[in-house]
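>>> here's a sequence, model it:
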Amino acid sequence: MTELTRQTPTLPSARLVRRARPSRRRRASRGLVAALYPAVFLALVVVAWFLVTATEMVEPYIIPSPADTWAAFTDYPDYLWEHTLVTTRETLAGFAIAALVGVLVAVLMVYSSTLEKTFYPLILFAQVIPKIAIAPLFVVWLGFGTSPKILVAVLMAFFPVVISGISGLRSVDPELLELTSTMGASPVKTFLKVRLPAALPELLSGLKVAATLAVTGAVVGEFVGANSGLGYVILQANGNIDTAMLFAALIIMSLLGVLLFAVIQVAEMFLIPWHASRRNRG
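Got it, this is the predicted structure:
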């Protein structure tokens, strides 16, 4: 009896397990350290930008100084805000439609090989076509409103959602699917309890890519025909050789894409806290 007792491994207590987990303060410090690297790199880029323009290595109409770019923000805040709201609405609408339709198409293709063989080559063909080449057709068909811009944003964001959705839904272990079928789970319950949670990591990664592409698609649509939006601001600034305003619009466009990316990443923290990518970040 004593020998068995000696050979029995002792399990760590709950207190030790809790200590092994990183505390909130430690996770917050890791997040700050992770954010420090891009912040330092961005600061170095701004310093290099300032030095290049201050020493007049390039003409101001080619690369404006940081001060001139900041002046474009402060001198025309209402102008930039108005056009930013237009592009934001078009981006959000295009991204939402692409996400909903993309997930639906991915589910249908996973459950139907006939639909996959029929529509997958067509989706790939549509993705290869340059959107700037077909955007004028959308203006002819739908007019100069927001519809052509939203449609271009949908086409840009649709493909990564479909591909990541199909890959994620097929990443489930076939033995696990057989087990759920053996236990009498319905296809709907299997999808909600097994397939969808397993597909979330890859699907969220596709949504991150789609969010940034939706911004690009909305601006591309505005390049073709629009009287509002950041694409319109960029075209007007380019025509007037106002590079400060052009840089300001590009910065806002980039921040919009980064903001959407960050929103999905925050949602990822709550939807898949169990995933290895979240645990490794601590």
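>>> use CA for all of it now, contacts and neighbours both
Fine.
>>> and the longest helix along the chain, how far out from the chain middle?
For the chain, the helix with the greatest residue count under DSSP state H is helix 77-111. Counting by Cα atoms, centre = their mean, to the nearest Å, helix 77-111 is centred 11 Å from the centre of its parent chain.
>>> with stretch 179-195 instead?
30 Å.
>>> could you do stretch 266-275 as well?
Taking mean C-alpha positions (Cα atoms, centre = their mean), stretch 266-275 and its chain are 15 Å apart.
>>> second input sequence below; structure requested for side-by-side comparison:
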Amino acid sequence: MSDLTLPAAQEEDTVWVKKASWIDRVPRPIAMALLFVAFITLWQLATSNGLVSPIVLPTPWRTAQDIVFVGQNLLSGTYMLSAFLITAQEVAWGFVIAVVLGAVLGILVGETAFGERAVMPYIVAIDTMPKIAFAPLFVAWLGFGISSKVALAAFVSIFPVIVGTAAGLHAADNNARMLFQSIGASRLQTLIRLKIPAGLPHFFTGVKIASVSVVAGAIAAEFLGGGKGFGELIRVAASQLDTPRVFSLILYLSLLGSLMYGLVIWAQRRLVFWHKSTAAEQAER
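Predicted coordinates:
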């Protein structure tokens, strides 16, 4: 009777291994550069062939010129720098308030039955509402100054922090919970030494979302409630059909959002270096 068992080496050879396609093997910088060139090419073709009006969509060269112009104004310290600093201040304060207050509410929701049963339904109900529609209310309550912009920026970005914090408190291992109970740890000690450290990856997930949405909240508040920041400059440029200026200002706002996101990533790598997701991100880079 013949032996139908394959040798171990032959068994390994028969295992189907999925090979990465050529597009997946392209290095990230090259892939990003190629995608950018393709985007600019399509943009140029759309404007040069008259498919889109220059008033609606300016040429890439005209937009690049305005980007340089805005950058020079920011470096020279003119009114654009003052407007940018005002928006940055609104974003920074809104982000800090969202993180601190969101963490407190997240702990209340994730750690107490009262928070889960009584507070969480109201948080979910408010989160389903169009938050930008609250801008006139914040202006009526806090005036046309910076306070209303900070309040709306925090209001827009606080909900991911609440959810991330509450979810993180439930991420602790059950065996670790039992160990803390067996050694007589108090509820506060378990929270500080076990649940909060174990929940930091979830917390930072919410904070990363908040770092991006806070910029949108501040700009929306300037659109609807006046102000002296970049949102006001965009509104004026749009009213004058100066689309290159609108694109330029939006680009620098995206740099502000990227800076906020980068700071959160930096903090996560310093505080949650032990987590596998953080290690994977570092390995990819």
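>>> about what we covered before: buried sites along the longest helix of the first structure?
Residues 80, 83-84, 87-88, 90-99, 101-103, 105-107, 109-110 are the ones in helix 77-111 of the first structure that count as buried (16 or more other Cα atoms under 10 Å).
>>> what of stretch 61-80 of the first structure?
So stretch 61-80 of the first structure, judged by 16+ other Cα under 10 Å, has buried residues 63-66, 68-69, 72-73, 80.
>>> cool, and stretch 235-249 of the second structure?
Within stretch 235-249 of the second structure, the residues scored as buried using 16+ other Cα under 10 Å are 235, 237, 242-249.
>>> ends of stretch 233-246 of the second structure, what's the gap?
Chord length of stretch 233-246 of the second structure, first to last residue, is 8 Å (Cα to Cα, to the nearest Å).
>>> kindly report the same for stretch 260-280 of the first structure.
Stretch 260-280 of the first structure end-to-end distance (Cα to Cα) = 23 Å.
>>> contact partners for the most centrally placed residue in the first structure?
For the first structure, the residue sitting closest to the mean C-alpha position, by Cα atoms, centre = their mean, is K208 at 2.3 Å. Neighbouring residues of K208 of the first structure by Cα atoms under 8 Å, 6 or more residues apart in numbering: 260-261, 264-265.
>>> how much space between the residue mapped onto it from the second structure and E281 of the second structure?
Aligning on TM-score structural alignment places K208 of the first structure opposite K208 in the second structure. In this view, K208 of the second structure and E281 of the second structure are 14 Å apart by Cα to Cα.
>>> can you pull the contacts of the closest residue to L92 of the first structure other than its chain neighbours?
Once flanking residues are discounted, L92 of the first structure sits nearest to A214: 7.8 Å by Cα to Cα, 6 or more residues apart in numbering. A214 of the first structure makes contact with 91-92, 94-95, 153-154, 156-157, according to Cα under 8 Å, 6+ apart.
>>> please point out which of those residues the second structure shares.
Contacts conserved in the second structure for these, using both residues aligned by TM-score structural alignment, their matches' Cα atoms under 8 Å: 91, 94-95, 153-154, 156-157.
>>> would you map the helices across the stretch 101-250 of the second structure?
Using DSSP state H, counting those that start in this stretch, the helices found in the stretch 101-250 of the second structure span residues 113-114, 120-127, 135-142, 146-169, 174-182, 187-190, 196-225, 230-239, 243-271.
>>> hang on, the earlier thing: identify the farthest-apart pair in the kept ones among the contacts of A214 of the first structure.
Farthest pair in these (Cα to Cα) is T91 and M156. Separation: 10.6 Å.
>>> common neighbours of the two, please.
Between them, T91 of the first structure and M156 share these contacting residues under Cα under 8 Å, 6+ apart: 214, 217.
>>> give me the number of residues near T112 of the second structure?
Close neighbours of T112 of the second structure, defined as other Cα atoms under 10 Å, add up to 13.
>>> how near is it to A198 of the second structure?
Using Cα to Cα, T112 of the second structure is found at 18 Å from A198 of the second structure.
>>> contacts only, for the nearest residue to G168 of the second structure once chain neighbours are set aside.
Closest residue to G168 of the second structure apart from its sequence neighbours, by Cα to Cα, 6+ apart: G199 at 3.5 Å. Residues counted as contacts of G199 of the second structure (Cα under 8 Å, 6+ apart) are 165, 167-172.
>>> please apply the same query to T5 of the first structure.
Per Cα under 8 Å, 6+ apart, neighbours of T5 of the first structure: none.
>>> now it: which helix or strand?
helix 2-7 (DSSP states H and E).
>>> quick one: that helix to chain centroid distance?
Counting by Cα atoms, centre = their mean, helix 2-7 of the first structure comes out at 56 Å from the chain centroid.
>>> return the set of buried residues in the helix or strand just after it.
For helix 2-7 of the first structure, the following helix or strand on the C-terminal side (DSSP H and E) is helix 14-20. Using 16+ other Cα under 10 Å as the test for burial, helix 14-20 of the first structure gives no buried residues.
>>> so helix 14-20 of the first structure corresponds to what in the second structure?
Using TM-score structural alignment, helix 14-20 of the first structure corresponds to no residues of the second structure.
>>> next secondary structure after that helix?
Using DSSP H and E, the helix or strand that follows helix 14-20 of the first structure towards the C-terminus is helix 24-54.
>>> now the second structure: which of the contacts of K208 of the first structure match?
Retained in the second structure from those, counting by both residues aligned by TM-score structural alignment, their matches' Cα under 8 Å: 261, 264-265.
>>> just among these, which is most surrounded?
Using other Cα under 10 Å as the neighbour test, those are led by F261, with 18 neighbours.
>>> just checking, it touches A211?
Yes - taking contacts as Cα atoms under 8 Å, F261 of the first structure lies within contact range of A211: 6.3 Å.
>>> show me the contacts for the nearest residue to V212 of the second structure once chain neighbours are set aside.
Leaving aside its sequence neighbours, V212 of the second structure sits nearest to G257 (Cα to Cα, 6+ apart; 5.5 Å). The neighbours of G257 of the second structure, taking Cα under 8 Å, 6+ apart as the test, are 211-212, 215.
>>> as JSON lines, the residues you listed with distance to L224 of the second structure and neighbour count would be great.
Listed next are the contacts of G257 of the second structure as JSON lines, based on distance: Cα to Cα, whole Å; neighbours: other Cα atoms under 10 Å:
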{"residue": "S211", "distance to L224 of the second structure": "21", "neighbour count": "30"}
{"residue": "V212", "distance to L224 of the second structure": "20", "neighbour count": "20"}
{"residue": "V215", "distance to L224 of the second structure": "15", "neighbour count": "27"}
